[in-house]
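In: Pasted the sequence and its predicted model underneath.
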Amino acid sequence: MKSLLHDYAEACKDIAVGAKERPGKAALYLSVITGAVLCGSNAPSDDSFHCSMLDAAGTLLLLSPWTRNGKSDRHTQRLIDLDNQGRLHHANLVFLSVMYESPHDPACDVYHARCPHLEPRWVDFPGRVLDVGFLGRWWVLRSRMKDFDVNDEEFAHLPPDMRTISWRDLHSQENEKLYVSKFLPVVMPEEQLD
């Protein structure tokens, strides 16, 4: 035990001497290790995904079907359907988490689900990934829920130049003048007063 403690003391002494000789390299190693520990400790869990998924579904449920974003609604409904079918699975990859789709429920006992020759190949795995969790967030679900209350199909009948609005359209000088003019008192000419 004494020799083991002596070896650890020598190793720590060597680390301290090496850090003094090359502080840049030591800082780089320390930052990489700290980042890895931070990412590993903040990898979201399966429960976190289910909470995020149900929160997104509840948020969309509060909106009228005519104002919901179609992409957000379809993605959330697909996730809920896969979860109800038992085909939604979680994998913790130390630094990040992945939610992926499997072709069958693990409790399914049909031939296609149990035959090892019909299992999906690892090459096809990236196509089955539904969401990536990193630093406590589920990034794909978050990006799909962006502008969840804007229905793009509602504006499909407009001409192409009117489908998008630029910053200049919203903050033009003419708009500002009209906005200010609505607070000015109304002045009527003498002819209209009689």
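Out: Cool, the structure landed. Fair warning: this is a prediction, and the values are worked out from it, not measured in the lab. Numbering: from 1, shown residues only.
In: Going by C-alpha atoms from here, please, whenever you check contacts or count neighbours.
Out: OK.
In: and Ala91, that one's in a strand?
Out: Yes: looking at Ala91 with DSSP: H, G, I helix; E, B strand; the rest coil, it is inside a strand.
In: separation between it and His117?
Out: The spacing between Ala91 and His117, counted by CA to CA, to the nearest Å, is 23 Å.
In: So the two - more neighbours on which side?
Out: Ala91 (14 against 9; other CA atoms under 10 Å).
In: and the host helix or strand of Ser31, what other elements does it pack with?
Out: Ser31 belongs to helix 23-41 when assigned by DSSP states H and E. In terms of contacts (3 or more CA pairs under 8 Å, 6 or more residues apart in numbering; DSSP states H and E), helix 23-41 is packed against helix 2-21.
In: Comparison target below:
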Amino acid sequence: MVQYNQSLSLISRTLVNIKSTNLKFNEKIKGTIVEKWVAYWKLVAKDYKDVGRSLKQDIKTKPLRSGLYFTGASLLGLCASLNPDMQSFRAKYIQSANDLGLVPTTLANPQALNHLKYIERSFNHNLIRYINLGVLSIIWVDKFSEDCNLYENTCSYLQVPFWEIRKRMLDIGFLNVWWITSRKMLDYDINY
């Protein structure tokens, strides 16, 4: 019991010290820009606390809608974390070329062979471009290399418009899979 009373008195003394320190700090910063800054962040913290309370209340009143929102946000987060990059496209191309290289050209699927040759030519001419859309990635072929300094390449009015990227699209990456290359390499060892 004596130890309990000592710890209570220690806690009360600590609280008194914190309050007095807080009062001294408030008096020091009164009328300065720091006071406005502290007030701003207190309001931001209060706003977030209110949002948290209202979110908790919404979850209790509408659990199905909250579950759907949470599931959708989780799926978007998963898609964003599994979004492939240019390095994985290059690795997929090399793996596909190695797989196709083990098959005689008379037995290789011409569609897979032509697709990989087109990717190789585009890489060699530095025409491959990568667009990251957050949850998926697009690999497309540009008209000119980045090193090319022709007027047609530098003029913004003559660039490839976004609606034409669909025609120049080489692959779509989603959930760590490059879908077009994977589809074309599905039966790479069957010539039909």
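Out: Perfect, I can see it now. This structure is a prediction, so every number in the text was calculated from the model and none was measured.
In: residues in contact with the most centrally placed residue in the first structure?
Out: For the first structure, Trp139 is the residue whose C-alpha lies nearest the centre (CA atoms, centre = their mean; 1.8 Å). Trp139 of the first structure sits next to 131-133 when contact means CA atoms under 8 Å, 6 or more residues apart in numbering.
In: how about those residues in JSON lines, adding distance to Trp122 of the first structure, neighbour count and secondary structure?
Out: Formatted as JSON lines, those follow (distance: CA to CA, whole Å; neighbours: other CA atoms under 10 Å; DSSP: H, G, I helix; E, B strand; the rest coil):
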{"residue": "Asp131", "distance to Trp122 of the first structure": "17", "neighbour count": "20", "secondary structure": "strand"}
{"residue": "Val132", "distance to Trp122 of the first structure": "17", "neighbour count": "20", "secondary structure": "strand"}
{"residue": "Gly133", "distance to Trp122 of the first structure": "20", "neighbour count": "25", "secondary structure": "strand"}
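In: just the strands in the second structure please.
Out: Assigned by DSSP state E, the second structure shows strands spanning 128-132, 137-141, 169-174, 177-178.
In: The first one maps to which residues in the first structure?
Out: Which is strand 128-132 of the second structure. Counting by TM-score structural alignment, strand 128-132 of the second structure pairs with residues 88-92 of the first structure.
In: what's the distance between the residue nearest to the centre of the first structure and Pro126 of the first structure?
Out: Separation of Trp139 of the first structure from Pro126 of the first structure (CA to CA): 15 Å.
In: again, but for Cys108 of the first structure
Out: As for Cys108 of the first structure, its distance to Pro126 of the first structure is 23 Å (criterion: CA to CA).
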